[in-house]
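J.: Here's my sequence, what's the structure:
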Amino acid sequence: MTNSSVRGDFILEGFSDQPLLEKILFWVVLISYLLTLVGNTVIILISSIDPKLKTPMYFFLTHLSLVDICFTTSIVPQLLWNLKGPAKTITSLGCAVQLYVSLALGSTECVLLAVMAFDRYAAVCKPLHYAAVMNPQLCQALAGVAWLSGAGNTLIQGTITLWLPRCGHQWLRHFFCEVPSMIKLACVDTRANVVQLFVASLVLLLLPLALILTSYGHIAQAVIKIKSAQACRKALGTCGSHLIVVSLFYGTITAVYIHPNSSYAHTHGKFISLFYTVVTPTLNPLIYTLKNKDVKRAVGRLFHRDLGI
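T.: Next up is the predicted model:
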């Protein structure tokens, strides 16, 4: 019996079966993490201090950036430690904290992306009433619902998962403590847990996705009715960044949580999880910066101010 098993530590398999890949992944993950911290911090900063960005869209974007920073921070430092050295363990407490925090923030992002889609719907379909519809009180309430949804989901799912008997099983075939991989450690019938995970995924993954698609369906109808190329370009500029972010995030996370026992999720689960935990938070600020003239101008004003230009 190993010392880690005596202490009750979990062994994170990660990518240990591919040593060469681990060395490459270490630098890729490290660079991505640094870009995530810098990019999202810049967005939070400019949205907070630039008066031209005091709008609901950037209010929600600030929350998304905060979620991405905290989400990756709950996972990446441990991942880098495991990629760098021979030790692949995480304590039971560390695993529980990682599970609760990452699940809460991932759930929050699902709901927040739906809220942002509703904001884009109001901007395109109700332009004359946009300020009245997306008033500060409603924006704060919607952001609060997103955070509370994440907290509620993690308290229920995380607690149920951690209470499963594992009969000494501690070898986690993943690079972080995630619900689908933790359920696989249980030494009891977990069909009820899989059903519970599927139901939770329906509520916090597919329901927000349905709301997003509904919002963009109405946006498409509004743009078609206008029959203007300029209106199409303006709508695409308003919604394009959000659509790309939604596609990247939902396109990967649904593969893990909707069908956790599928052969595809089992074989490629670690790489899929790597995408939505490391890559997507890195790309989000780049997408919003590259696709949004207001953000680029605000970044320019920020650096000009810092340089005294």
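J.: CA atoms for contacts and neighbours, from now on please.
T.: Noted.
J.: Just give me the longest helix of the protein.
T.: Counting residues, the longest helix found in the chain (DSSP state H) is helix 92-125.
J.: buried residues in the next helix or strand after that one?
T.: Downstream of helix 92-125, the first helix or strand assigned by DSSP states H and E is helix 130-133. Buried positions in helix 130-133, judged by neighbour count with 16 or more other CA atoms under 10 Å: Y130, V133.
J.: Which helix or strand contains L197?
T.: Assigned by DSSP H and E, L197 falls in helix 191-201.
J.: Which parts of that helix count as buried, going by neighbours?
T.: N193, V194, L197, F198, A200, S201.
J.: Also stretch 66-78?
T.: Buried positions in stretch 66-78, judged by neighbour count with 16+ other CA under 10 Å: L66, V67, D68, I69, F71, T72, T73, S74, I75, V76, Q78.
J.: let's see this one next to it:
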Amino acid sequence: MYFFFFFLTPSLLSKRCPSNIQAQNLTRVSAFLLMNFSEDADLQPILFGLFLSMYLVTVLGNLLIILVVSSDSHLHTPMYFFLSNLSLADIGFISTTVPNMIVNIQTHNDVISYAGCLTQMSFFAIFVCMDYMLLTVMAYDRFVAICHPLHYPVIMNPRLCGFLVLVSFLLSLLDFQLHNLMILKITSFKNVEISSFFCDPSQLLNLSCSDTYSNIIVKYILIVIYGLFPIAGIFFSYYKIISSILRIPSSGGKYKAFSTCGSHLAVVGLFLGTAFGVYFGSSVSHSPRKGAVASLMYTVVTPMLNPFIYSLRNRDIKSALRRLHSKSQHSW
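T.: This is a model prediction of the structure:
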């Protein structure tokens, strides 16, 4: 999805491509320089503690969701099966960026090797795409549950649920392969400074001095597969969901139907809203540092808030947490 926004917004880098001799030297880059949030030495311990705390909260919160869903038989349904996979993707998503950033803050070293940058970019592409695809699948699940409740157990059978997760994973692998193909074809770079705290694929492509015809074709493929189709699927699903809810005569029935998809709608709004804000906000401000700070919203804050949204707004999760707590007390 981030590729969709990258293609619509201008580059944050305004530097021209180097001359032929300089380009040949930059072709053999061995490392990139990531952006540092602050040069103030007094702020480094604060940033270290802040990001470490956010990382631990995110990992522990999502692990708790996975534990609750797997241990409680009441939650062995398609919706919570997708939720546990989303939590797993969120753990991988934040683990590709924050640990490296924490180490950089502690060591005061913002250099990342070329191989390390490609590795981080690859895992980031896989997990962010997996996140996005699972949110799309969950929108379809809520559409079937609300618009076709009588056929829901038949349509959303375990085989289809497993197939949808497998397709999401395979599409994520394809996304990672296409990005790697484009990055490896870059023959010259404008600079080795990346305007982000991690190896964002869009930032690496912004550093390219060459934009071949094949790269343009791949860009359009990525826009259609990973941008337009999922967004259209989510909007269509919720259009049908809202239409069905509005036809329910009783207000209690409307509230009950909406509560089943309220948590997912909040997560989708948070994920898409922060992503739109990051990329379109960056295009207005033209400030790399502001863009890097804003990107924290969907790369760090969103995965951290997902467990809270599903646990605080979801009655089934809260009941399962109470049952798990009571079991742990009896075991002691």
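J.: Got a TM-score for the pair?
T.: Here the TM-score for the pair of chains, by TM-score structural alignment, normalised by the length of the first structure, is 0.90; 304 aligned residues with a CA RMSD of 2.5 Å.
J.: Which part of the second structure matches the longest helix of the first structure?
T.: Helix 92-125 of the first structure lines up with residues 114-147 of the second structure when matched by TM-score structural alignment.
J.: how much space between the counterpart of S259 of the second structure in the first structure and K291 of the first structure?
T.: Under the alignment (TM-score structural alignment), S259 of the second structure pairs with G237 in the first structure. G237 of the first structure is 7 Å from K291 of the first structure, where distance means CA to CA, to the nearest Å.
J.: Relative to the second structure, which residues correspond to stretch 271-289 of the first structure?
T.: Under TM-score structural alignment, the match for stretch 271-289 of the first structure is residues 293-311.
J.: which other residues reach the matching stretch?
T.: Stretch 293-311 of the second structure has contacts (CA atoms under 8 Å, 6 or more residues apart in numbering) with 37, 54-55, 57-59, 61-62, 65, 87, 90-91, 93-94, 97-98, 263-264, 266-267, 270-271, 274-275, 277-278, 317-318.
J.: In helices, which of these fall?
T.: Among those, the members falling in helices (DSSP H) are 54-55, 57-59, 61-62, 65, 87, 90-91, 93-94, 98, 263-264, 266-267, 270-271, 274-275, 277-278, 317-318.
J.: Of the residues you listed, just the buried ones, ChimeraX syntax please.
T.: Selection command for ChimeraX covering only the buried members of these, criterion 16+ other CA under 10 Å:
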select :54,55,57,58,59,61,62,65,87,90,91,93,94,98,263,264,267,270,271,274,275,277,278,317
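J.: quick one on the thing from earlier: what is the longest helix of the first structure packed up against?
T.: Packing partners of helix 92-125 of the first structure (3 or more CA pairs under 8 Å, 6 or more residues apart in numbering; DSSP states H and E): helix 56-73, helix 130-133, helix 136-162, helix 207-226, helix 229-257.
J.: so of those, which one's packed in deepest?
T.: Mean neighbour count (mean count of other CA atoms under 10 Å) peaks for helix 56-73 among these, with a mean of 21.
J.: Next, the mean deviation of that one compared to the second structure.
T.: Superposing on the second structure and averaging over aligned pairs (mean CA distance after the TM-score superposition for the first structure), helix 56-73 of the first structure comes out at 0.4 Å.
J.: and the angle for that helix with helix 92-125?
T.: 160 degrees (axes from the mean of the first three to the mean of the last three CA atoms, to 10 degrees).
J.: got the angle between helix 56-73 of the first structure and helix 229-257?
T.: 30 degrees.
J.: start and end residues in the second structure for helix 56-73 of the first structure, please.
T.: Across the second structure, the stretch matching helix 56-73 of the first structure (TM-score structural alignment) is residues 78-95.
J.: ok, S285 of the second structure to S71 of the second structure distance?
T.: The spacing between S285 of the second structure and S71 of the second structure, counted by CA to CA, is 47 Å.
J.: Check R28 of the second structure too.
T.: When R28 of the second structure is compared with S71 of the second structure (using CA to CA), they lie 51 Å apart.
J.: Tell me the mean distance between the longest helix of the first structure and the second structure once they are aligned.
T.: Mean for helix 92-125 of the first structure is 0.8 Å (mean CA distance after the TM-score superposition for the first structure).
J.: same check, this time on stretch 33-48 of the first structure
T.: Stretch 33-48 of the first structure sits 0.8 Å off on average (mean CA distance after the TM-score superposition for the first structure).
J.: ditto for stretch 22-30 of the first structure
T.: Mean for stretch 22-30 of the first structure is 3.0 Å (mean CA distance after the TM-score superposition for the first structure).
J.: which other residues reach that stretch?
T.: For stretch 22-30 of the first structure, using CA under 8 Å, 6+ apart, the contacting residues are F15, S16, V76, L80, L83, K84, V278.
J.: Considering the residues you listed, which possesses the most neighbours?
T.: Neighbour counts for those, by other CA atoms under 10 Å, peak at L83, which reaches 24 neighbours.
J.: That residue pairs with which position in the second structure?
T.: Here L83 of the first structure is matched to I105 in the second structure, going by TM-score structural alignment.
J.: which residues sit against the helix or strand containing that match?
T.: Secondary structure from DSSP H and E places I105 of the second structure in helix 98-107. Helix 98-107 of the second structure has contacts (CA under 8 Å, 6+ apart) with Q44, P45, L47, F48, F51, L52, Y55, D110, F197, F198, V300.
J.: Narrow those residues to those in helices?
T.: Q44, P45, L47, F48, F51, L52, Y55.
J.: and the gap between the second one and E39 of the second structure?
T.: Translated: P45 of the second structure. Distance, P45 of the second structure to E39 of the second structure, by CA to CA: 12 Å.
J.: now do the third one
T.: Distance, L47 of the second structure to E39 of the second structure, using CA to CA: 11 Å.
J.: Same check on the fourth one?
T.: When distance is defined by CA to CA, F48 of the second structure is 13 Å away from E39 of the second structure.
J.: ok, these two, which is more surrounded?
T.: Between F48 of the second structure and E39, counted using other CA under 10 Å, F48 has the larger neighbour count: 16 against 9.
J.: can you tell me which residue in the first structure aligns to that one?
T.: So F48 of the second structure corresponds to F26, using TM-score structural alignment.
J.: can you check L170 of the second structure too?
T.: Counting by TM-score structural alignment, L170 of the second structure lines up with L148 in the first structure.
J.: Let me see the contact set for its match.
T.: T108.
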